[in-house]
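Novice: Got a predicted structure plus its sequence, pasted below:
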Amino acid sequence: MPDSTLVPAVPATCSPSRAARELGLRRGEFDLAVHLGRIRTAPAEGGGGGRVVERAEIVRLLARHGFPSTLRERLRVVGTAEGAALMGIPAGRFTRLARLGLLVPVRFYLNRYRAVVWLYLAEELEQFATGAGNTCLLKGRMPETLRGQLAAGVDLRPRNWRGRHFGFLLRQAADPWARAAAAAAFLAPAEIEDVVRDPGERALLERLRPAPPAHGAPGSSFAHLAEHLMTAQDFDEVGWLRSDLAQAMREARTASAAPRTPARSPQAAERAPVRCAEAGPRLPARPSVTPGDRPARNRRAVAHTVVTAPPAPSQAPDARPEVPSAARGLRAWLFRASDRPAQGRPGYRARNRPSCTTETSSRPRTS
């Protein structure tokens, strides 16, 4: 009789990627099913925002009739052209219905022209097309109120997507602080700061804040677009999210307090000025030098040194007037250096004194 202890135990949970392979679904189909609540997940034991799928959920899905074909058909998404053909209406009317908020997108992506492409569930489009009260919207002239909204430039597709995504984040939230972070994910930082005044609580919300559904690199066009679409724009939508965040914060504070940043001890506060004083300048200040102390090799080396005006000679017959500034003193010293004869060739001047408009250089002929 074989020893039962040698038989490996089947884990009670598995990762989302493994669950997708066992269910025969592509990862995109699996993520969409989780987003719509058709596959239930649970928080990982280690925390950190990870999700796992229980073995009982996989068994439940595999036991359904026609799986996975039936689930894939319910997860099929279409764009504007395919959705209009599915509903039997022109693409222009389909876009107008979506802008009015009558057709709710479930996903979006950025095409190569950096335009937003919205995707819709084919199942929901079929249900809308077969609805008894939607015949006037699919055929004939639209009501005057709807045409007025279209003329005003209304577009509720981003807002409807945010509402659907907010519901998904609330279903995934494990505690009141995660629910508050889900509401804060759709607000601008200034709105969050106005509602949540405590810096420690704002830091916790920022750490728990869900990331936008972006697959591009940080800083890319898709990342910026996803962040823009994730932020509420309308005044009434912002007010609704602010009130929801305030209510969620009251519930989170009642459940547990936000972790605080440890305060500095008095000893550390007393030592801080001492360390700043000890740091000081690493290099001593360069003393000022005069051009006469040590001749430089070339004019460029002299130009990078800190100089002062050279002292005027007391009894020299050709004494120049005293220069008040360091820059003029440097220029006067350079002119004097050019007047000195070069070594080995008496009377030779390497460069004539430059004029006010041009700079010439001549070399005398030697006999």
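Specialist: Cool, got the structure. Numbering: from 1, shown residues only.

Novice: Please make it C-alpha for all contacts and neighbour counts, starting now.
Specialist: Noted.

Novice: Could you confirm Gly124 falls within a helix?
Specialist: Wrong residue type there; residue 124 is Glu, not Gly. Yes. Assessed with DSSP: H, G, I helix; E, B strand; the rest coil, Glu124 lies in a helix.

Novice: what about it, how many neighbours?
Specialist: For Glu124, the number of neighbouring residues by other Cα atoms under 10 Å comes to 14.

Novice: what do you get for Leu187?
Specialist: 21.

Novice: Secondary structure class of it, three-state.
Specialist: Applying three-state DSSP to Leu187 yields a three-state assignment of coil.

Novice: put this beside the first:
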Amino acid sequence: MKVEALERASVSADEEFGEDPGPDPRPEPRGDARPQELLGGLRAAGELGLRRGEFARAVQLGLVRAGPRAPSGAARFARAELERVRAREGFPQALREQVETVAGADAGAGVLGIGPSRFTRLARCGHLIPVGYRVNRYRAVVWIYLTAELREFAAKEPGMLTGAAPPEDRELVLAGADLRPRRWRGRHVGLLLRRTADPWERAAVLASVLPGPEVRLAVPDPAERIVLAALAPPPPYGHPQAPAAAAVGDRLLLAEPPDEVHWYRTSLDFALTGARGQSNSTGERGPT
């Protein structure tokens, strides 16, 4: 458990990759060890030749790994990590291609060479997994897809781009199903879990997608709930700030179907068992 989590200010994903918080004020290590140079998100993006949104997507996908956070909670990036990314084959074009996205059915359909209605059906039936979203001025969700993944799907599943829908898809369409929010949440949680090995942070990720009543049932100790709230990940990059649009986005962040809620609740119970065995809410080592 990180005790300092209780003192961490809430930082949105947009703030993480916005203003550079300045030089790292932490003291240099003793001995011969060199302090690692840490850069704010805006400067790190510039050094990689990426736009702000491209850099945020690269961090989300684990292509660029964040370093220790600033005291404010904003993300920092070690120069050594930026050098590692620059040393990869095909940089910078290969990196830009990995983070390239399209928004909405019309743009996605253009990549696949199909009509928007077929694209929407493929996405609603779970064949195409969004990597993000935005909420437009009409408070409608616009799903965002990785261009490279769409092209990969077209190469692997050419039969899905023509002809009649398979029976399973027809059943989902008749039932009015839309798997896009659920598939996006699964991807979002998976990416967040890959970015940390800390057991309490992993529990916080799982708790963040559960409705409040489920979290209170799973975590009856108020002190533990405070810790999980402090460690909760910020909303994803692109999450709207305006209250009306943010309310739409907030609903996307929470599991809804009962079986999905049950899966995350079971996963949270398992994560908490491990976290409590390592430490308690005061940061002390638990019993062995």
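Specialist: That came through fine. Keep in mind that this is a model prediction, so the values were computed, not measured.

Novice: so what's Ala75 of the second structure closest to, chain neighbours aside?
Specialist: In space, and not counting its chain neighbours, Ala75 of the second structure is closest to Arg69: 4.9 Å by Cα to Cα, 6 or more residues apart in numbering.

Novice: Using the three-state scheme, assign that neighbour.
Specialist: coil.

Novice: Can you find the partner of it in the first structure?
Specialist: The pairwise alignment with the first structure assigns Arg69 of the second structure to Ala44, based on TM-score structural alignment.

Novice: now swap in Gly126 of the second structure and tell me
Specialist: Matched by TM-score structural alignment, Gly126 of the second structure corresponds to Gly101 in the first structure.

Novice: do Ala107 of the second structure as well
Specialist: Here Ala107 of the second structure is matched to Glu82 in the first structure, going by TM-score structural alignment.

Novice: So which residue is smack in the middle of the second structure?
Specialist: Centroid-nearest residue in the second structure: His188, 4.1 Å away (criterion: Cα atoms, centre = their mean).

Novice: For it, which residues are in contact?
Specialist: Counting by Cα atoms under 8 Å, 6 or more residues apart in numbering, His188 of the second structure makes contact with Val131.

Novice: Need the counterpart of it in the first structure.
Specialist: In the first structure, His188 of the second structure lands on His165 (TM-score structural alignment).

Novice: ok, and that match, which helix or strand is that part of?
Specialist: helix 157-172 (DSSP states H and E).

Novice: To which secondary structure element type does Ala275 of the second structure belong?
Specialist: helix.

Novice: I figured the match of Gly126 of the second structure hits Pro158, correct?
Specialist: No. Applying Cα atoms under 8 Å, one finds Gly101 of the first structure not in contact with Pro158, separated by 9.4 Å.

Novice: Would you mind finding the longest strand in the second structure?
Specialist: Criterion DSSP state E: the longest strand present in the second structure is strand 141-146.

Novice: what does that one correspond to over in the first structure?
Specialist: Going by TM-score structural alignment, strand 141-146 of the second structure sits over residues 116-121 in the first structure.

Novice: What does Ala34 of the first structure correspond to in the second structure?
Specialist: No Ala there; residue 34 of the first structure is Val. Using TM-score structural alignment, Val34 of the first structure lines up with Val59 in the second structure.

Novice: what about that match, distance to Ala45 of the second structure?
Specialist: From Val59 of the second structure across to Ala45 of the second structure, the span is 10 Å (Cα to Cα, to the nearest Å).

Novice: do Ala204 of the second structure as well
Specialist: 27 Å.

Novice: now swap in Phe77 of the second structure and tell me
Specialist: Using Cα to Cα, Phe77 of the second structure is found at 10 Å from Ala45 of the second structure.

Novice: Confirm for me that the match of Arg69 of the second structure is in contact with Arg51.
Specialist: Yes. With contacts counted by Cα under 8 Å, Ala44 of the first structure reaches Arg51, the gap being 5.1 Å.

Novice: Which residue in the first structure aligns with Ala244 of the second structure?
Specialist: So, by TM-score structural alignment, Ala244 of the second structure is matched to Ser221.

Novice: and that match, how many neighbours does it have?
Specialist: Neighbour count for Ser221 of the first structure, taken as other Cα under 10 Å: 13.

Novice: Contacts only, for it.
Specialist: Going by Cα under 8 Å, 6+ apart, Ser221 of the first structure touches Arg114.

Novice: Kindly report the same for Pro213 of the second structure.
Specialist: By Cα under 8 Å, 6+ apart, Pro213 of the second structure has no neighbours at all.
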